[in-house]
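Student: Sharing a model prediction with you, sequence too.
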Amino acid sequence: MGLLTHLLACTFGMGSWVAINGLWVELPLLVTVLPEQWDLPSYITIIIQMANVGPLFVTLMHHFRPGLLKEVAVIYVVVSIGVVACGLLAFLWSHTSHIAGRSHSTAFLVLTFFLALVDCTSSVTFLPFMMQLQPQYLTTFFIGEGLSGLIPALITLGQGSGISSCFNVSHIVNITTGNETVETTIYQLETRYLPANFSTLVFFLLMTLMMLACLLSFFFLARKPKVWELSQRQLFPSSIVLSSFDQLPDEGAGSRLSRGCPCPKDAKEPGDILPKKVSYPLAKLIFIYFLITWVSALTNGVLPSVQSYSCLPYGNTAYHLAATLSSMANPLACIVAMVLPNRSLTLLGILTIVGTGFGAYNMAIAVMSPCPLLQQSEWGDATIVLSWVLFTGTLSYVKVMAGVILRGRSHSALVLYGVVEQLGSLLGALIMFPLVNIYGFFKSADYCSLQCPA
């Protein structure tokens, strides 16, 4: 029975961010079809930030009208919306409409907002529910949350999405000189996208099945007996660190809340469980929060908006690998943080500089698009893919360890962590959206017909 509960908790956690993670790794295929093309990542970035209205609403309701929102009911609604949105996306993702004289993938963008709303809201609803179960299931939940980024990436590796080749195509044209018209043949390279091993429809249907599995897992978990006990655990999901406490009720209340399942008799006293609080000077705290804001702005707002511009000049294969492998780097960095934790602020500062350096390289390549460095070289392809993987991996480690440090200070310090993380992400998205979509600061071009200086 315990193994089954672990499986349910893992599947439930997997549904937390699987939809948005799936969109990111499918982008190499989507940008070749949807009218936004290379601008599509910046649209998704700003939409995700807009979707934070969901967790904001839930948080405000809990603060001003405590008890009004029923946790289980909210999760049912949220996950059901995710299932429906994923299902609709499978069939409507390519539908477009004309707005202000331009074609836009309206259905895709609207459904992306609902998927982002689901995933963002899950951060403030799934965890409180899991705290009602025994503590060991929280670890399994976060393993599932890490898989929400890994599994879509593995699926797209098998899909081979966005892979293209250049073909020499001939066109017959009529050239008129004076009164004489001459028919001639011209040749030019055109990009032909090779068919994926399975379609985008199948990919989104697989995401729908994963969301449906999340809903079914929650259905059974909601019927599990609840155990209330004081606990604090250092846990690492794909991109967040949790530190939470459940109040220890008296024995009678505990029996009622757990539907007849008593609290463990050997539960430790609070002093045995809680780590000693760590004090940091104000200057060091400011430095930590600056790191969080800076790293969040880069990883969640600035660089994702221009990933297409930094990778597509090297071809769709490079973009495909960069998007997929960097998505894998996030949960892997969290595993490294569990195995090799290091609280040294000096090290975190150095890693931030290193990660920022990789990000600066990615941004420089995007600025030089469509004619970046080493464009016709395999070294260029390998360098941009490796740069994206190391950028994501190093800065993910910094975010996780910053959360660990603040966890040792206080619960309110972690709350502020979440605030500055969202603030950094929002600032990054707001800065990049007009640069990409309004001012046209970044340039796109067809890979095979590029005419770059030698």
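Tutor: On my side now, so go ahead. Numbering: from 1, shown residues only.

Student: going forward, measure contacts and count neighbours with C-alpha atoms only.
Tutor: Fine.

Student: For stretch 361-379, what is the distance to the chain centroid?
Tutor: Distance of stretch 361-379 from the chain centroid (Cα atoms, centre = their mean, to the nearest Å) equals 24 Å.

Student: Contacts for it next, please.
Tutor: 303, 306-311, 313-314, 380-381, 384, 387-388, 441-445, 450, 452 (Cα atoms under 8 Å, 6 or more residues apart in numbering).

Student: dropping in the other structure now:
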Amino acid sequence: MQAEHKPLCNLDSGREIVRVQIIHLALAAWGLSSWILFNGLWGQLPMFVRTLPEGNKLGVLILTAEQLAYIFPLLFMYKKRHSSNSRLSQEIDIWILLASGLVVSLLLPRYWQAQVPIQGVPHSAGLLVLAFFTGAVCSSTGVVFTPYLATLPKSYTSTHTAGAGLSGLAIALLTLVADAGSLHPRLSPGHYFNLLSLVLLVGMAAFGFVSRRVHASVQEEREEARDAEPAAGVEEAHGQGQYGTLADRSLEETEERPDGDRRPLIAPGVDSGDPRDPPTDPSSLPSASPPPSSLPSVRDSHVAVFGLQCLLSALAYGVVPSTLPMACTGYQNPSRVLLLANGGFMCADPLGKLATSFLPTGRIFMSGAATICLAALLLYCAFSGSAPPLALRPYGGVLVVVANTLFSFMFSFTSISIFFDRRRQEEAARARKAGRIGGDGGDAAYQWFAWSAFMVQTGAFLGTGLSLAGVLLWS
């Protein structure tokens, strides 16, 4: 009989593996759709510069329009302080955000060329307005998606973030295929944005699948809990527990007195009511201060962690990308160096996020310090003039390529490590005090993850402002 059931067991195991792989694929597709519109807009920048009246100023105008949309994450954070943080509420917010991105992508092919004359001078009002709403959608993904992802297993979160990182690489490949900016591109902007709409539609379907699987898992857990209740009731009725009957435990939890009597153990500081016991001295009670291991550390400090996130985001989303062309000018064939450096950055971003699945993620400040050192090296190459390190070597530009690639890897790895480290702390707190996360502490945990994503957007905003000011002053 056992031999007959073995193939069925293997079949069930195989189905479970396939089911998990499908969930990972859906999470990657959902993550890919989160930033595909933002990166896709920049992928068509050569075409915009060539055809629209603003010309070379269009990049700064698009960046400004996207950063003005930073107000939307602020409004969302204010809204969540006065509304429910339930899973259903989080899913509704995600659906609204995904639908908004799809609407913007459907409007881009029709209105990106729309111009409005201001004082007799035409301006690309259609593109800039749509860039504003693109920034609103993409800058809000962090504060909307992160709390929901915090409820999923660690491997699922890594897959989603890796999918989000692949959006830059996907746009780079699509831009090369489309030959954007040339006189005869292989893909027109209309067809290009229609492909992005298709990716967003697939992302919505993928999130629907993930949400359905999450609800199914919750329902299974509830059914298992209901099945366990009758057994627990029978065990309690018979006086049985993990350590035997109540009578057995009462005999075990006793101590012998000097006069030969035996009485149950009483917790320190509790009056037993026995006149033979000495009165309780309050000064002899143990101190209520926490043990040294539970004292707050630097890693537990919200200010330190949020400050690290803000600094790294400012470097990754503003300072380093804006100064990278300057870092390549001192080497032979700078255009080739810049192309390879950008390619390495895009490839290393998803790899850094995937690495959190199998590498230790506890030392966030050490990995953060390494990321800052790599950024400092790139800035030194950018502002050292015509004599950056290894400039006289034939392959000296490899230094910038490797540094930028490692910077991208370490930034992605550190960002996701901060997320996992905080979730481990919340799980440990839940183990020490049952119901903290699911009960009164649920709002606090949600607020931490939402504010964490908010600080990432704050760093990106500050980094963009600093980079714009620095480039203008340098020029």
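Tutor: Arrived safely. These figures come from a predicted structure and were not determined experimentally.

Student: TM-score them against each other, please.
Tutor: Overlay of the two chains. TM-score (TM-score structural alignment, normalised by the length of structure 1): 0.63; 370 aligned residues with a Cα RMSD of 4.6 Å.

Student: ok, back up a step: now the buried members of the contacts of stretch 361-379 of structure 1.
Tutor: With burial judged by 16 or more other Cα atoms under 10 Å, the buried subset of the contacts of stretch 361-379 of structure 1 is 303, 306-311, 313-314, 380-381, 384, 387-388, 442, 444.

Student: Quick one: name whatever helix or strand follows the host helix or strand of Leu340 of structure 2.
Tutor: Taking DSSP states H and E as the criterion, Leu340 of structure 2 maps to helix 334-355. Note on helix 334-355 of structure 2: by DSSP H and E, the next helix or strand toward the C-terminus is helix 364-383.

Student: Give me the angle between the helix or strand that comes right after that next one and helix 334-355.
Tutor: Next along the chain after helix 364-383 of structure 2, taking DSSP H and E as the criterion, comes helix 398-432. On the basis of axes from the mean of the first three to the mean of the last three Cα atoms, to 10 degrees, helix 398-432 of structure 2 is oriented at 20 degrees to helix 334-355.

Student: and helix 398-432 of structure 2, what does it pack onto?
Tutor: Taking 3 or more Cα pairs under 8 Å, 6 or more residues apart in numbering; DSSP states H and E as contact, the helices and strands that helix 398-432 of structure 2 lies on are helix 302-314, helix 334-355, helix 364-383.

Student: from the chain's centre, how far out does it sit?
Tutor: Mean-position distance between helix 398-432 of structure 2 and its chain equals 10 Å (Cα atoms, centre = their mean).

Student: now do stretch 453-473 of structure 2
Tutor: When C-alpha coordinates are averaged (Cα atoms, centre = their mean), stretch 453-473 of structure 2 and its chain have centres 19 Å apart.

Student: circling back: average gap between the helix holding Leu340 of structure 2 and structure 1?
Tutor: For helix 334-355 of structure 2, the mean deviation from structure 1 after alignment is 3.7 Å (mean Cα distance after the TM-score superposition for structure 1).

Student: In that helix, which residues are buried?
Tutor: Across helix 334-355 of structure 2, burial judged by 16+ other Cα under 10 Å covers 334, 337-338, 340-355.

Student: Also stretch 75-95 of structure 2?
Tutor: Buried-residue list, stretch 75-95 of structure 2, by 16+ other Cα under 10 Å: Phe76, Met77, Lys80, Asn85, Gln90, Glu91, Ile94.

Student: Translate the first one into the numbering of structure 1.
Tutor: This means Phe76 of structure 2. Using TM-score structural alignment, the partner of Phe76 of structure 2 in structure 1 is Val58.

Student: which stretch of helix or strand covers that match?
Tutor: Val58 of structure 1 belongs to helix 53-64 when assigned by DSSP H and E.

Student: How far away from the center of its chain is that helix?
Tutor: Counting by Cα atoms, centre = their mean, helix 53-64 of structure 1 comes out at 22 Å from the chain centroid.

Student: and the angle for the helix or strand just after it with helix 53-64?
Tutor: Heading C-terminal from helix 53-64 of structure 1, the first helix or strand you meet, by DSSP H and E, is helix 71-92. Calculated by the same axes, to 10 degrees, helix 71-92 of structure 1 forms an angle of 170 degrees with helix 53-64.

Student: post-alignment, helix 71-92 of structure 1 versus structure 2, mean distance?
Tutor: Compared with structure 2 after fitting, helix 71-92 of structure 1 deviates on average by 2.7 Å (mean Cα distance after the TM-score superposition for structure 1).

Student: Show me what that helix is packed up against.
Tutor: Under the contact criterion of 3+ Cα pairs under 8 Å, 6+ apart, helix 71-92 of structure 1 touches helix 106-130, helix 200-221.

Student: what's in contact with it?
Tutor: Outside helix 71-92 of structure 1, the residues that touch it by Cα under 8 Å, 6+ apart are 19, 107-108, 111, 114-115, 118, 121-122, 125-126, 129, 200-205, 207-209, 211-212, 214-215, 222.

Student: Now a ChimeraX select for only the buried ones of those residues.
Tutor: Only the buried entries of the contacts of helix 71-92 of structure 1 go into this ChimeraX selection, using 16+ other Cα under 10 Å:
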select :19,107,108,111,114,115,118,121,122,125,126,129,200,201,203,204,205,207,208,209,211,212,214,215
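
Student: just to revisit the earlier point, which other residues reach the helix holding Leu340 of structure 2?
Tutor: Helix 334-355 of structure 2 is contacted by residues 158-159, 161-166, 168-169, 324-325, 328, 331, 397-398, 400-402, 404-413, 416 when judged by Cα under 8 Å, 6+ apart.
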